[in-house]
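*Asks:* Here's my sequence, what's the structure:
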Amino acid sequence: MSFLFKRNPKTPQEIVRAVNESVIKLDSSVGDSQKKYQDECSRYLKQMKVILIGDDENAPQPDQISYLAQEIYSTDSLYLLIYHLKKLDFDSRKDVQLIFSNLLRRQLANKSPTVDYIINSKPEIILMLLKGPETHSIGLISGQILRDCLKFEIINKFILGNSLFWNFFKYVQIPIFEIATDSFITLHDLLTTHRKLVSEFLNNNYDQFVININKLMQSSNYVTKRQSVRLLSEIILQKYNQNSKYFDEATNLKIIMLILNDKSKNLQIEGFQIFKFFIAKPKKSQKVLDILVKNKENFIAFFKGFDIESYQIPNLVEERDYILGKIQQLPDIERIQ
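*Replies:* Next up, the predicted model:
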């Protein structure tokens, strides 16, 4: 924390104001001028980071952190930094992520002042982060900050309630592999971190969710297809979602049957984790039952040859045998005389 020992060191409040001024000047600067303000931002962000987490010589001081945080909130510094994120250099973007993450974890009387500030004063910060994958240079940093935010249920709820959430079903198909992969991590966390919240969300948005996840499961991209099948499987395995009407719809069953028939054994196994619920459900819809009965002999032949012993997945062989037994108990299709 050597900068604190200069003859006229800047206070935490002055550092925040200085970084705000520098980042705003990036808007109208180009060339050497822009580089100058990028360097200034970099220097002040590093000073903010040291106040928050300390360095090799000095531990963070609670009063300095408090002054810094209050100035960040009162001047909307987090908003300014996220708004101008793409104009900062690479190291500064990483510093913004670290500063943001540390502020989120800061607790006062079992509350997170940063979360309260974002939700009550500047939800626009979350909206900007939700659009991060659209700007490839900041997509990964935006994704990391967003995932740090959604660890808090109130922010996860805000995101699920915003129409921008549904864009992630498109972002996961972006041709840039790193951005698509990072977007899928975010989508996964949004739909699995706070399980009861997600269950309520899915009950209220079932049709839109199923349309989107079914599209992904029929993607020509193997990675997209497998990740989406795995995501659906994980959601279904949550106890809050096991009575979903998903298993009453013939369209869903047909898509899972296609996945079971995929040439990839890994995809077949992912598909099986969903298919077993169609079979095991005690009360099946008539449309689903008709398809199962019609394909009974094909299912029996398939599962008798479904060689999965080598995968060493706990209980998988037992589940296969159980499902095969349930299929064999299905009524035979009525044959026309």
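
*Asks:* Please make it C-alpha for all contacts and neighbour counts, starting now.
*Replies:* Fine.

*Asks:* Spell out the residue ranges of the helices in the stretch 1-150 of the chain.
*Replies:* Remark: helices assigned in the stretch 1-150 of the chain by DSSP state H, counting those that start in this stretch are 12-25, 31-53, 62-74, 77-83, 90-105, 113-120, 124-130, 139-149.

*Asks:* Most tightly packed of the ones you listed?
*Replies:* Counting by mean count of other Cα atoms under 10 Å, helix 139-149 has the highest mean neighbour count of the helices of the stretch 1-150 of the chain, with a mean of 21.

*Asks:* Residues contacting that helix, please?
*Replies:* Contacts to helix 139-149, defined as Cα atoms under 8 Å, 6 or more residues apart in numbering, come from residues 93-94, 97, 100-101, 104, 115, 126, 129-130, 132-133, 155-156, 178-179, 182-183, 186, 189.

*Asks:* same question, stretch 182-190
*Replies:* By Cα under 8 Å, 6+ apart, the surrounding residues in contact with stretch 182-190 are 133, 140, 143, 146-147, 150, 156, 160, 168-169, 171-172, 227, 231.

*Asks:* Make TSV from the helices of the stretch 1-150 of the chain and add distance to Phe303 to it.
*Replies:* Listed next are the helices of the stretch 1-150 of the chain as TSV, based on distance: least, Cα to Cα, whole Å:
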stretch	distance to Phe303
helix 12-25	61
helix 31-53	56
helix 62-74	59
helix 77-83	52
helix 90-105	48
helix 113-120	50
helix 124-130	42
helix 139-149	39
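
*Asks:* nearest to Gly325, of those?
*Replies:* helix 139-149 (42.4 Å; Cα to Cα).

*Asks:* want to put them side by side, so please do this one too:
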Amino acid sequence: MNFFGLGKKKSPSPQELWRLIRSDLEKLEKLDPTAADSKHQIDKLNKDAAERLTQVLSHLPLATDYEDKQLPSDEARDAIVSSMLSDDTLVMIARDLGKYEFEVKRLVSQIFSNLMTAKEEESGKRPALEYVLNHKTLIDHLVAGYEASASGKQPTTVPHVGEMLRACAGYDELVRYVLETGHVYRLIDAVKLQNFDVASDAFVSLREFLVKKKNASAEFIQDHFDEFFDKYWEILNTSNYVTVRQSLKVLSELLLDRTFLRPMLKYVKNEKFLMLHMDQLRNESKAIAFEAFHLFKIFVANPQKPPRVHKILYANRDRIIRFLNQFLVDREEEQFVADKQTILQKLEQLPPPPDSPTQTQAAPATQQPQPQAEAEGASGEPTAPQQQQQQPEGHERPEEQPPAAAAASASSDAPQEAPAAAAEAAVAGSGEAAPETETGGGS
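*Replies:* Down below sits the predicted model:
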């Protein structure tokens, strides 16, 4: 029997609790997990760390508790937050996450996510944000976690590195860091990995850093246009059906957003992108073809088409119209049907290019096809694509192939025309108003 509390174990203070956690994790770092005599000690250290992390988590409200309101000050919570942000333990955790057992990784990622949402009651400052800004190597370690997990050199840290990384995506300064340091390209590389779990989680993180803070993302893409899209098209050209479909969806989400007006105008000036999306329209996967349509329609809707884009569309106009009349006829969504009718109408009304000798002159037979564009056969119909994305069974090929992306008379040295205005109705039939006038063409 315990009289007057004698013999009762005193709970450690928040500062002492965090010191003990760091001690446990430092000991784990030094142990060899392959050594037989280390197993018992590793198990005990993981168990102790998990118990102490659970106590830490009990002092931190859930991340959702911080949304749209500030919680009253709590001495224990403030003390533990202060302790956690007073040293480089969180950086060490991000670096060594693969060495911990699942429960420790789960608790650490949840604690970090909660920390990133915490803000001071009076000032409104977010101390964890300031911490990460001063310890950016933490983000470096999290991004590297995808590569380490896929390599098999350590136990997987997915989805925990992704959860911690995405907790940083809500802050403009951290998004800019991921973009400008090239980490965004490492995420794209991770999306291409053969490990499905790693690639899938990396794609979720990539999307968050591209769409969550759109001003930062749009500025980066505009300033690094060629480099970014050369890299992004690597995942659009993979053989993975899910990756291609999701990547097209994200690209559409970006280009159809007003924030990305300047990159969008630059994108629709590029005939290579037009031809690639024309190829995708006839993909055996109806889902990929559907997503490609939402990008193709931006080229058609642009009222200030540059010469080479105009010539490609005009030279293939009749074939495009025939193809679209049979395109995904089983989709009855009102918006899609309206979009398709709008694009058909714009194609039917498309005038010949300004420098076209006649309104009906076809492209020279010697015109060289662009990369991945369809080449015309002797019959004038397009040939099959050189490669198709891999997709599940049950997807049928459209009855008619889309038009070849013949370059018409758009020679490689033809002058490029910068649109004087934003793409009129860039979202064809989507109900959005035309964007404001763009005088510089977004170059």
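
*Asks:* Can you pull the TM-score for these?
*Replies:* For these two chains in superposition, a TM-score of 0.92 is obtained (TM-score structural alignment, normalised by the length of the first structure); 327 aligned residues with a Cα RMSD of 2.1 Å.

*Asks:* In three-state terms, how would Phe184 of the first structure be classified?
*Replies:* Judged by DSSP: H, G, I helix; E, B strand; the rest coil, the three-state class of Phe184 of the first structure is helix.

*Asks:* Now do the SS call for the equivalent of Met257 of the first structure over in the second structure.
*Replies:* Aligned by TM-score structural alignment, Met257 of the first structure pairs with Met278 of the second structure. Following three-state DSSP, we place Met278 of the second structure in the helix state.

*Asks:* Please determine how far Met278 of the second structure is located from His141 of the second structure.
*Replies:* As defined by Cα to Cα, to the nearest Å, Met278 of the second structure lies at a distance of 40 Å from His141 of the second structure.

*Asks:* can you map out the strands along the second structure?
*Replies:* Assigned strands in the second structure: none (criterion: DSSP state E).

*Asks:* The closest residue to Glu309 of the first structure other than its chain neighbours: how many residues sit nearby?
*Replies:* Setting aside the residues directly before and after it, Glu309 of the first structure is nearest to Val317 in space (Cα to Cα, 6 or more residues apart in numbering), at 6.5 Å. Counted with other Cα atoms under 10 Å, residues neighbouring Val317 of the first structure total 17.

*Asks:* And Val317 of the first structure, how far from Gln328 of the first structure?
*Replies:* 17 Å.

*Asks:* what residues are up against Asn241 of the first structure?
*Replies:* 199, 235.

*Asks:* Aligned against the second structure, show me the partner of it.
*Replies:* Here Asn241 of the first structure is matched to Phe260 in the second structure, going by TM-score structural alignment.

*Asks:* And for Ser151 of the second structure, the neighbour number?
*Replies:* Quick note: Ser151 of the second structure (other Cα under 10 Å) scores 13 neighbours.

*Asks:* which residues sit in contact with it?
*Replies:* Contact analysis of Ser151 of the second structure by Cα under 8 Å, 6+ apart lists nothing.

*Asks:* The residue nearest to Glu309 of the first structure corresponds to which position in the second structure?
*Replies:* Using TM-score structural alignment, the equivalent of Val317 of the first structure in the second structure is Val337.

*Asks:* one step back: and the match of Asn241 of the first structure, how far is that from Ile42 of the second structure?
*Replies:* Here the criterion is Cα to Cα. By it, Phe260 of the second structure lies 50 Å from Ile42 of the second structure.

*Asks:* what do you get for His141 of the second structure?
*Replies:* 22 Å.

*Asks:* Name the nearest residue to Met84 of the second structure, ignoring sequence neighbours.
*Replies:* Trp18 (6.7 Å).

*Asks:* Ala76 of the second structure corresponds to which position in the first structure?
*Replies:* Counting by TM-score structural alignment, Ala76 of the second structure corresponds to Gln64 in the first structure.

*Asks:* likewise Thr243 of the second structure?
*Replies:* Match for Thr243 of the second structure (TM-score structural alignment): Thr224.

*Asks:* ok, now Glu130 of the second structure?
*Replies:* By TM-score structural alignment, Glu130 of the second structure lines up with Asp116 in the first structure.

*Asks:* what residues are up against Thr181 of the first structure?
*Replies:* Val172.

*Asks:* tally of neighbours for Lys265 of the first structure?
*Replies:* Around Lys265 of the first structure there are 16 residues (other Cα under 10 Å).

*Asks:* From Arg93 of the first structure, how far out is it?
*Replies:* Lys265 of the first structure is 41 Å from Arg93 of the first structure, where distance means Cα to Cα.

*Asks:* again with Glu124 of the first structure
*Replies:* Counting by Cα to Cα - Glu124 of the first structure and Arg93 of the first structure are separated by 19 Å.

*Asks:* what about Lys283 of the first structure, how many residues close to it?
*Replies:* Neighbours of Lys283 of the first structure under the rule other Cα under 10 Å: 10.

*Asks:* Relative to Arg331 of the second structure, how far out is the corresponding residue of the second structure for Leu130 of the first structure?
*Replies:* Taking TM-score structural alignment, Leu130 of the first structure has Val143 as its aligned residue in the second structure. Distance from Val143 of the second structure to Arg331 of the second structure, counting by Cα to Cα: 39 Å.
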